[in-house]
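no FASTA, just this:
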């Protein structure tokens, strides 16, 4: 066994030799990192090795990439891989490929090498370190083959850093106290779905209720007092023994978008549960009550209404929403009753702001900022405000072959022009984005001019003034487009959420927590909405982001993170709890 103390005390050459298998045939990385000793933790060592690689010349980086073997390639067949590569490829069963799988990998290797000029690199031990399946490897191979060369160079280096991280864990016998359990719990929750072929968990469906029951069971096992309220929020309370103690809250949502990812929302529930379990096992209590809330609804999938769980907690729940109906004509009130909830008790959920110390939320970033900066954690400065509309266009359906182009009232063409307007206008503002995520031609036919069209509109910005200016310009533009095209338009406001700045005093404590795990604090904006936005109505809020892999993709089955990042986020949250200072 090699220890961190051994590495810190050894000569430079001994240090290089001890780390010889971490970066494939590239001793120069360890040699340059040796000057930064002593390292306070394995994380500090990993970060320095990554820094050296990041600052290396393009030629050195490309040389490192080319030093890696192909997956199930000639070197593997001939038994010429390093011991580390042999173990990694075996972990994913690449030595057990069927004839068809082997032929597919050989073809992909050849195509990839011809396209990019270097071998395909993938951390085959995967996000958890337990190994990807051969099917996962082949699917990733095929997907990345479509990338641009510059993007693949960057992604190859990221994969090399992940491989090195896992190899260092093995060398130093690092045991992650939180990460593996957090990842397993996210996998377990993903097994409860409204769909048989993807992850969809909509409000008050059977899958939603199963997820709530599982969260309640884990909270109970972690030593918490657990209740489920009238909107389906699952609340775990880790009580303080101090009389008159106030409450620090955390949590996130457990519903998902359609065909969503495993970590969005759920990470912010299962991660603090793991931390509380750690405290409970040690008999350690905090000088305040600590509550984890699994908010029942945030995404708006079933009833086109968002933040139902958190607005109930803040006392802002709109009771008229109970009459909203889903695609099957079931009202929210009926769905709640069918699940055993009493809608008349929703008002009693509201919390007294005087009892609260604040609200903190851990969430996967859902973007590429941390990934591009090689950072596992980031502290959020503010959550962008959002305006959402449903735009309904009504033109005239007529024959596609006999109606002259100058005489058409084409709703689809008006929609196309609106989409381009949104793209153009939202490209003009700082921290401003606009999206048309839904587009539908009801009862459309290939040979009929579209008589109707519906589209969604989502405008977000860090500044409410910037967002509102964009909204005003876009709505004016929509009216002008429709007037010119003689298309009627109906605009329905679905959501208007103000930007939510994070509290500086809480951000400072998250900064200290991040620094305590040997990560340099980094501040970033959240372009996505979160339950913390709603909670800001009654208490100060702050958020900690974890790195999102696969280019930052989220709201998608490709959404991913690693057990190492989950672990370090949990350690940061634990530090915050143990060192928490109420607002002066």
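Everything's here; your move. Values in this document were obtained by computation on a predicted structure and should not be read as measured data.

Going by C-alpha atoms from here, please, whenever you check contacts or count neighbours.
Noted.

Which residues does stretch 191-204 contact?
190, 205-208, 210-211, 232, 254-262, 296-297, 301-302, 335-336, 339, 557 (CA atoms under 8 Å, 6 or more residues apart in numbering).

Just give me the neighbour total for residue 270.
Counted with other CA atoms under 10 Å, the neighbours of residue 270 add up to 29.

again, but for residue 491
Residue 491, neighbours per other CA under 10 Å, totals 15.

and it, how far is that from residue 446?
Distance, residue 491 to residue 446, using CA to CA, to the nearest Å: 27 Å.

Over to residue 224?
With CA to CA as the criterion, residue 224 and residue 446 are 58 Å apart.

Quick check: closest non-adjacent residue to residue 394.
Closest residue to residue 394 apart from its sequence neighbours, by CA to CA, 6 or more residues apart in numbering: residue 452 at 4.5 Å.

Show the contacting residues for the one you found.
The contact partners of residue 452, taken as CA under 8 Å, 6+ apart, are 392-397, 410-412, 441-442.

Over to residue 123?
159-160, 162-163.

Those in helices, which ones?
Judged by DSSP state H, the contacts of residue 123 include 159-160, 162-163 as members of helices.

top of those residues by neighbour count?
Of these, with other CA under 10 Å as the count, residue 163 tops at 25 neighbours.

Name the nearest residue to it, ignoring sequence neighbours.
Leaving aside its chain neighbours, residue 163 sits nearest to residue 123 (5.2 Å; criterion: CA to CA, 6+ apart).

so what does the helix or strand where residue 29 lies touch, helix or strand wise?
In the assignment (DSSP states H and E), residue 29 maps to helix 27-33. Helices and strands touching helix 27-33, by 3 or more CA pairs under 8 Å, 6 or more residues apart in numbering; DSSP states H and E, are helix 12-18, helix 42-55.

one more structure, for comparison:
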């Protein structure tokens, strides 16, 4: 018999626990603790209540829950004494058919893990798509997580326990996140395109107007045209893929949405792209049902947001607001290729007039909404699949260089050195200290560091570095910026060094529009979830559109502790499903407002 929320909500306490038997391995206390949260408005709400019961339990109960799980491909599997659920899960990943070498490796990892942590390694082996992880993926994850600290690994194990429970609950309810599966599958298909030097190593890198970038644009255009039913699809003068789904009547206002499809180097598969794919799927569902909205829906896959090939960032969104700087066309990449030439090689006009023509008239638009992976740990630590963004932090970026004097490392006394790298190291520590003690959400990062022509026995005469400063308000950002630049001047003066800082980006903080934020909040609440509000520390296309249009964002939880800009970046099919449903709810509610 399949479970229903009505059955769970009306069952007595003992029956409630029995109905959820097997969801959490040999741990009926989880369901007992969650029963008090009834009635549940949605399956997502039930999952959250169960996870909350574990989160609120003491560490001893959490450890008991972990120890109730069997080792992967361990003695319980060999003796066929696993629960039915665990047997199915381990079999789905092929753990019942390990080679002798794989069994030996997993056995050693189990032993090393138990010695370090004192509980069994727990991994949701059916994976983010429920297709089952490969044995190679399982072993690689095992090896990576063996290097974590006890607290970090405890949290990761509990998150995997909840994912296991989520999949088991889906089975009990007979539900499949089909829309989430489609988003996940599209993301996988798009990730086959990667730049040379990375693709060969199985790494994802898609920089602006590279061959892989153009292949992604062509694929998105094809899906929008052939699979989703957009009325118009085009690639504009900066490489944006623009899809338009027309309203019931001509001349209606438009809702603008989308995100970017370029990536950082060695990227994950969901940063930016999730917001494109979810909105594409919403159009597909509208078209399949023959439904039109009282407003046009314009979906843009922005061609550039990450600033990886050229110094300019958000150049695609800037074109839509009329803020594209003509000087950017003459910027050179690392190979000496001007942006103008790269555009023309990709079949784009490469002239400022064509780009200026992309500017959108704010009077035609209702606003801009963007859906994005959180790129941080907040939602995953709260076991929340969705969160509503209150503001996007303002930021400043620089490329800097300190100049000293290269000299012999053995013959130059310590007090006579003009060490450029030491000055930058001192600056890095200052940035860490200054940002870390500020009351506002303030962060500072030196992400790139280079000693040109450095040698093991030469004092660094030059040191190049990047500087990324962010804060939740423009005032806090500007104060951080002023303090860091003053500190650099003091450090270099004291050490007798010269320095330069070249600004590469300045983005003002972008508070969410109150009405659009409320619409996202209503969409989240409609999924039976509590509304959690949080700022975005990362920059997004929305912060550029903020210059012209009211904007608001929805965050989707990321797996693997919320890591992003990393191959470990992950989104589950269930969370992608909720993201689609939340976006559909926003569209439905907006349609009711317009009626």
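The structure has been received and is ready for your questions. Predicted model only: the values in this text are computed from it and were never measured.

Compare residue 224 and residue 446 of structure 1 and say which is more crowded by neighbours.
Neighbour totals were compared for residue 224 of structure 1 and residue 446, and residue 224 leads with 23 against 7 (other CA under 10 Å).

The more buried one and residue 286 of structure 1: what is the separation?
Distance from residue 224 of structure 1 to residue 286 of structure 1, by CA to CA: 13 Å.

what residues are shared contacts of these two?
Common neighbours of residue 224 of structure 1 and residue 286 (CA under 8 Å, 6+ apart) are residue 239.

So what's the residue count around the equivalent of residue 326 of structure 2 over in structure 1?
Mapped onto structure 1 by TM-score structural alignment, residue 326 of structure 2 lines up with residue 319. For residue 319 of structure 1, the count of nearby residues is 14 (other CA under 10 Å).

do residue 146 of structure 1 as well
So residue 146 of structure 1, with other CA under 10 Å, has 11 neighbours.

Am I right that residue 464 of structure 2 is in a strand?
Yes: per DSSP: H, G, I helix; E, B strand; the rest coil, residue 464 of structure 2 lies within a strand segment.

how close does it get to residue 119 of structure 2?
On the measure of CA to CA, residue 464 of structure 2 and residue 119 of structure 2 end up 45 Å apart.

And the contacts of the strand or helix carrying residue 142 of structure 1?
Assigned by DSSP H and E, residue 142 of structure 1 belongs to helix 134-144. Contact with helix 134-144 of structure 1 is made by 92-94, 97, 101, 104-105, 108, 120, 122, 124, 152, as judged by CA under 8 Å, 6+ apart.

Now for the closest residue to residue 26 of structure 2 other than its chain neighbours: which residues touch it?
The shortest distance from residue 26 of structure 2 to any non-neighbouring residue, by CA to CA, 6+ apart, is to residue 68 (6.0 Å). If you count contacts by CA under 8 Å, 6+ apart, residue 68 of structure 2 has them with 25-27.

hey, where'd the helices end up in the stretch 351-500 of structure 2?
Taking DSSP state H, counting those that start in this stretch, the helices of the stretch 351-500 of structure 2 run over residues 352-356, 378-381, 420-436, 474-495.

Mean per-residue distance, the helix holding residue 29 of structure 1 versus structure 2.
With mean CA distance after the TM-score superposition for structure 1, helix 27-33 of structure 1 departs from structure 2 by a mean of 2.3 Å once superposed.

Show me the helices in the stretch 51-200 of structure 2, by range?
59-67, 75-78, 84-92, 100-117, 135-145, 150-173, 178-190.

now the ones you listed in a markdown table, with distance to residue 281 of structure 2?
Formatted as a markdown table, these follow (distance: least, CA to CA, whole Å):
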| stretch | distance to residue 281 of structure 2 |
| --- | --- |
| helix 59-67 | 37 |
| helix 75-78 | 40 |
| helix 84-92 | 28 |
| helix 100-117 | 40 |
| helix 135-145 | 29 |
| helix 150-173 | 22 |
| helix 178-190 | 7 |
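
Tell me which residues of the helix holding residue 142 of structure 1 come out buried.
Neighbour-count burial for helix 134-144 of structure 1, counted by 16 or more other CA atoms under 10 Å, picks out 134, 137, 141-142, 144.

mean per-residue distance, it to structure 2?
Mean for helix 134-144 of structure 1 is 1.1 Å (mean CA distance after the TM-score superposition for structure 1).

could you check the angle helix 83-91 makes with that helix?
110 degrees (axes from the mean of the first three to the mean of the last three CA atoms, to 10 degrees).

so how far is residue 266 of structure 2 from residue 386 of structure 2?
26 Å.

same thing with residue 511 of structure 2?
Counting by CA to CA, the gap from residue 511 of structure 2 to residue 266 of structure 2 is 30 Å.
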